[in-house]
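Trainee: sequence first, predicted coordinates after that:
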Amino acid sequence: MAIMAPARGSLTLGVLAASQVVLLLDVTLVNVALPSIQRELHTSAAELSWVVNAYTLVFSGLLLLGGRAGDILGHRRVFTAGAALFTVASLLGGLAFNAELLLVARAAMGAGAALTGPGSLALIATGFPDGRARNRAYAVITSAGSVGMMLGMVVGGALIEWGTWRWTFFINVPIGAAVVVLSRSCLHESPRLRGRFDVAGALTATAGVTLLVYGVVRAAESGWEDELVVASLAVAAVLLALFVAVEARAPQPIMSLGLLRDRRRAGACVMRLLLTAAMSGMIFFLTLYVQQVLGFGPLETGLAFLPTTLTVIAANRAVPWLLQRAGPKPVMVGGSVLAVIGMVWLTQISATSTYVSMILGPVLLFGAGHGLVSVAATAMAMADLPAGEHGGASGLIQTMQVGGPLGIAVLVAVYEQVGGTRVQALAGAFTGALVLSLLMLGTALTVFGTRRRPCT
């Protein structure tokens, strides 16, 4: 394995971080732009929802394939191809003159992101030395994604207020182009795994994950009793079970089942799933609260969540040091405790609550908890990997982002079941997010051993 010099490592980290910023920036940018898109392109509510869902479905469904493609073809090559596809698709989205073209662009952006995302983690695992240097690189990448997501709400609000929704797509183009150009000179190619694609595994994994995400996304809109929801989840379960059977017999599986035999790696995946579910649900319902109850506009809403970025970055920067001295379990438990405290606070929300009294504290606490858990879980998932499995592990940990739509769908169901006033229903949804956070804490306490084993 070639380990790069410090100066080159900084350039590599800069390129990988920029890719994460643009991928996560796009998620919240587009959400802010939806009302403007609907007005200009005259889209129906169903078409508008697919502007978000087309990206989510394709991205989630192709992550495992994208990770394995990097193992076989080279992670730099696949990363660069994904960044190029994402950039061209963003340009197409900005130029779209009807809903159909915009949906095609969003699906292509999801495919590009699925190729780029796993490559970022895999290139760190194969290019940075074990220990604190590698964990620091994971922390930088995680911080970049958090900054992109939170800045997207602010930048999106500003672009909509002072310009046009099309700039929420065009803004990706110069950043993506720079990543494509610099990746060829700043990134080392990873060792390539000799072999061929596991076609059966790729088909069952892609179809299974896509139907799973479709089912939970539709459940948030139509309820869990909807026939299409039930059918898609049932078929997804069958396909994912078939995927496990195929992978157990495949000579070169798209995802080695041995990755999940490591208790720490399996626990890290569960932690990321629960963390993403709780975080996505919290942001979704707090956005409703600040806009519908407090009367915030799009730009004010983005600024309201900006403090979260500060605690995420601060916690991210502390994780490499903490992992070396305390080991992963205290970091995971500490981050989960902070998230639980933040959620307990939010369950006390009322019609007379203010931003300072009820929102600022919880988002700071949850942001710190998110920063600790996300970096530690990523480092644990990518630790001690056999040669040729970095892409598979990267695709696996990033697939846990399906927790986002799953968390929103579950908490929307809770919100609707609680009834009462809008604020009472919101308090019920936050109670549901608290349960997810408690499950995360329980996982941290029970799955990970007490031995002070650093993530390397």
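Mentor: Received, thanks.

Trainee: going forward, measure contacts between C-alpha atoms and count neighbours the same way
Mentor: Fine.

Trainee: surely residue 108 touches residue 91?
Mentor: No: counting by CA atoms under 8 Å, residue 91 is not a contact partner of residue 108; they are 11.1 Å apart.

Trainee: for residue 75, what are its contacts?
Mentor: By CA atoms under 8 Å, 6 or more residues apart in numbering, residue 75 lies in contact with 69, 119, 122, 123, 189, 190, 391.

Trainee: of all those, which comes closest to residue 82?
Mentor: Distance to residue 82 across the contacts of residue 75 (CA to CA) is lowest for residue 119, with 9.2 Å.

Trainee: so the closest one is in which element?
Mentor: In the assignment (DSSP states H and E), residue 119 maps to helix 99-127.

Trainee: how about the helices in the stretch 201-350 of the chain?
Mentor: For the stretch 201-350 of the chain, the helices defined by DSSP state H, counting those that start in this stretch occupy 227-249, 263-288, 298-326, 328-346.

Trainee: which element is encountered next along the chain beyond the helix holding residue 119?
Mentor: helix 132-162.

Trainee: who does the first helix or strand past that next one going along the chain touch, helix- and strand-wise?
Mentor: Downstream of helix 132-162, the first helix or strand assigned by DSSP H and E is helix 167-170. With contacts defined as 3 or more CA pairs under 8 Å, 6 or more residues apart in numbering; DSSP states H and E, the secondary structure elements packing on helix 167-170 are helix 6-41, helix 75-95, helix 132-162.

Trainee: buried sites along helix 167-170?
Mentor: Of the residues in helix 167-170, those with enough neighbours to count as buried (16 or more other CA atoms under 10 Å) are 167, 168, 169, 170.

Trainee: against residue 303, how distant is residue 258?
Mentor: 44 Å (CA to CA, to the nearest Å).

Trainee: of the two, who's got more company?
Mentor: Applying other CA atoms under 10 Å to residue 258 and residue 303 shows that residue 303 carries more neighbours, namely 18 against 9.

Trainee: burial check on the nearest residue to that one once chain neighbours are set aside, number of neighbours?
Mentor: Closest residue to residue 303 in three dimensions, ignoring its sequence neighbours and counting by CA to CA, 6 or more residues apart in numbering: residue 154, at 5.8 Å. Counted with other CA under 10 Å, the burial measure for residue 154 works out to 22 neighbours.

Trainee: second one coming, line it up with the first:
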Amino acid sequence: MPPSPSLPRGRRVAADAPPRLSDASIALAGLSAVFLFEMLDTSVLNVALPTIGRELDSSTTGLQWVSGAYAVAFGALMLLFGAVADRVGRRRVMLVGLALLAVASLATVAVTTTEQLIAVRVLTGVAAAMTTPGSMALAFRLFDDEGLRVRALTVISTAGLVGLAVGPTVGGFVLAIAPWQVLLLADVPIAALAFVGIRSGVAPDAPAGLRHDPVDVGGALLGAATVTGLLVTPTVVVGATTASSWGWVAVALTVACGVGFVVRVRTARHPVVDLRLLARPLVSSGLAFKAASGLAVAGMSYLVTLQLQFAWGWPPALAAVGTSPQVVVLLAGGRLVGPFVQRVGLSRAAWVSAVTVVSGLVVFGALSRHGYVWVLVALVLVAAGMRVVGVVAGASVLTGLPVDRTSMGAALVDTSSELAGGVAITAAGTIVAAFVTGSITTVPWTAPRLSGFEDALTIAGLGLAAVAAVLVAVGMLRARTSDAPASTATPAGSTTRAPSTASAPSTAIATPAEESSRA
């Protein structure tokens, strides 16, 4: 077989690697179904929350946790299941997670209380933590050619974006003719499709591509507790009218768990996250770009909703039309990702797309109060950048890791985005609460109050853009380090990976045998 054009001279594609994207269509269908579940599940649930609240007689806090329980379980457990998957097999962990997803979705039929639904959402979050990072790792593992890897990640991310786009419309129609439980039961056939596609189209993990050291359970639990604290503590603190003792306890516990996690991964013989691997330029730059994008996208989505529906008084249907250009760009831009990355290279594509996302947030913060045209520009910029950075940042991280760390790498990508998004929404909500007295949903709008609200949106948008810009700068500096000819430190017993260039796609894709020898 002739050498792949995207690999260094002398490197050859493995004999069993599909030479074309269509040759892995069954596997890609299964992996795409996983991303479809993640996006569709969240979007349809948000539409159903008012109906759920009325039928289950939920309190405001209870309804909040119907939505939040999934995110907490998902974000907290990705590192643990990423470590487990790298040892027992990504395919195996994903199949178990899909079975759990089907069971949790079926359990919705028996739900009669808010607490029961929260428990179901926790199980769904556990299933997502087992499946979502693995889908990226398995898609990356299917191909040896970097161009095919980017295209494969683009295909499965497109499926998720379709779910995100059609979820509210489909959910609203279903609620008009069927009970809300039907929306969550839709996860059952999606899980079945994913299970069949992955079991039929993805080969079991080869022993050479797995780690054989024990899972650092203590480090994983400390990491889970830290992530949980980071996601839950802001809600506890911001939700209180005063700085309650519980809020300070939550802050103290989160800090203690975070310090404990850092100490653990620095001293454990087999840490759940190897900091030496995180120091690799491709890995750290990819995580920084993904975090910047996650922060900007989540902040933008939240702020646009406030601008259209509260500041301008648009009804939900009109607001949906107002945000539709973003959906169009997300769906139509899929075909452009691969050619763009091929033309400018993985490293440059990552920072250009991240800068585009942040620029959209800057436009919104500075100019959105002057008319919808600026909101439109901001939406298009964010969507165009997000369409690329979501793929290339993940590919950059996985390219920079040994083959037996890909599940952990995918988990880190998702965790960085989840945390950044949570921080963005919390920060934006806090700024709005500081500038606007009373509830934005019930207190009448006066001219001074509206002006303060617009000021809050401006400060929140520009403040989040500044933080995201810092993350992009860090990513660019780390990416430049990967372009430098000087060798970098690697874990004991490892050899140095060939550096990638910013002007061409990253070409340092090692074979499984070579990566295993470095582990």
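Mentor: Cool, the structure landed. From a predicted model like this one, the values you see are computed outputs, not experimental measurements.

Trainee: show me what the residue nearest to residue 303 of structure 1 aligns to in structure 2.
Mentor: In structure 2, the position corresponding to residue 154 of structure 1 is occupied by residue 169, as judged by TM-score structural alignment.

Trainee: repeat for residue 203 of structure 1
Mentor: Superposed on structure 2 with TM-score structural alignment, residue 203 of structure 1 falls opposite residue 221.

Trainee: identify the residues contacting that match.
Mentor: If you count contacts by CA under 8 Å, 6+ apart, residue 221 of structure 2 has them with residue 80.

Trainee: tell me how far it lies from residue 232 of structure 2.
Mentor: In this view, residue 221 of structure 2 and residue 232 of structure 2 are 16 Å apart by CA to CA.

Trainee: want to throw the helices of the stretch 201-350 of structure 1 into JSON lines with distance to residue 384 of structure 1?
Mentor: As requested, these are arranged in JSON lines below (distance: least, CA to CA, whole Å):
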{"stretch": "helix 227-249", "distance to residue 384 of structure 1": "21"}
{"stretch": "helix 263-288", "distance to residue 384 of structure 1": "10"}
{"stretch": "helix 298-326", "distance to residue 384 of structure 1": "15"}
{"stretch": "helix 328-346", "distance to residue 384 of structure 1": "14"}
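
Trainee: out of these, flag the one nearest residue 131 of structure 1.
Mentor: Comparison of the helices of the stretch 201-350 of structure 1 against residue 131 of structure 1 by CA to CA identifies helix 298-326 as nearest, at 7.5 Å.

Trainee: if we can go back for a sec, and the helices of the stretch 201-350 of structure 1: which comes nearest residue 429 of structure 1?
Mentor: Distances from residue 429 of structure 1 to each of the helices of the stretch 201-350 of structure 1 were compared using CA to CA; the shortest belongs to helix 263-288, at 7.6 Å.

Trainee: centroid-nearest residue for structure 2?
Mentor: Residue closest to the mean C-alpha point of structure 2, counted by CA atoms, centre = their mean, is residue 414 at 3.9 Å.

Trainee: that residue maps to what in structure 1?
Mentor: Residue correspondence to structure 1 (TM-score structural alignment): residue 414 of structure 2 is matched to residue 398.

Trainee: wait, that match touches residue 63, no?
Mentor: Yes: A contact is recorded between residue 398 of structure 1 and residue 63 when judged using CA under 8 Å, the distance being 7.1 Å.

Trainee: in TSV: the helices and strands packed on helix 167-170 of structure 1, plus distance to residue 436 of structure 1.
Mentor: Written out in TSV, the entries for these read as follows (distance: least, CA to CA, whole Å):
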stretch	distance to residue 436 of structure 1
helix 6-41	23
helix 75-95	32
helix 132-162	20
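
Trainee: who touches residue 452 of structure 2 in this structure?
Mentor: 435, 436.

Trainee: got the angle for the host helix or strand of it vs helix 281-306?
Mentor: Here residue 452 of structure 2 is covered by helix 447-483, with elements defined by DSSP H and E. Here helix 447-483 of structure 2 points in a direction 170 degrees away from that of helix 281-306 (axes from the mean of the first three to the mean of the last three CA atoms, to 10 degrees).

Trainee: after helix 447-483 of structure 2, next one along is what?
Mentor: helix 512-518.

Trainee: what are the buried residues along that following helix?
Mentor: Going by neighbour count (16+ other CA under 10 Å), the buried part of helix 512-518 of structure 2 is 512, 515, 516, 518.

Trainee: helices or strands up against it?
Mentor: Helix 512-518 of structure 2 makes packing contacts with no helix or strand when contacts are defined by 3+ CA pairs under 8 Å, 6+ apart.

Trainee: who touches the aligned residue in structure 1 for residue 292 of structure 2 in this structure?
Mentor: Residue correspondence, TM-score structural alignment: residue 292 of structure 2 in this structure matches residue 274 in structure 1. Applying CA under 8 Å, 6+ apart, we find residue 274 of structure 1 in contact with 403, 436, 437, 439, 440.

Trainee: can you do 6 Å?
Mentor: The neighbourhood of residue 274 of structure 1, defined by CA atoms under 6 Å, 6 or more residues apart in numbering, consists of 436, 440.

Trainee: and it, how close does it get to residue 366 of structure 1?
Mentor: Spatial separation of residue 274 of structure 1 from residue 366 of structure 1 under the definition CA to CA is 13 Å.

Trainee: repeat for residue 250 of structure 1
Mentor: Distance, residue 250 of structure 1 to residue 366 of structure 1, by CA to CA: 41 Å.

Trainee: show me which of these two is the more surrounded one.
Mentor: Here residue 250 of structure 1 and residue 366 are compared on neighbour count by other CA under 10 Å; more neighbours surround residue 366, at 28 against 16.

Trainee: and that one, what does it touch?
Mentor: Taking CA under 6 Å, 6+ apart, we find residue 366 of structure 1 in contact with 339, 342.

Trainee: ok, which of the helices of the stretch 201-350 of structure 1 comes nearest residue 43 of structure 1?
Mentor: If we rank the helices of the stretch 201-350 of structure 1 by CA to CA, the stretch that ends up nearest is helix 298-326, at 20.4 Å.

Trainee: just checking, what packs against the closest one?
Mentor: helix 132-162, helix 361-381 (3 or more CA pairs under 6 Å, 6 or more residues apart in numbering; DSSP states H and E).

Trainee: make TSV out of those helices and add distance to residue 337 of structure 1.
Mentor: Listed next are these as TSV, based on distance: least, CA to CA, whole Å:
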stretch	distance to residue 337 of structure 1
helix 132-162	20
helix 361-381	7
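
Trainee: so which of the ones you listed is the most packed in?
Mentor: For those, ranked by mean neighbour count under the definition mean count of other CA atoms under 10 Å, the leader is helix 361-381 at a mean of 27.
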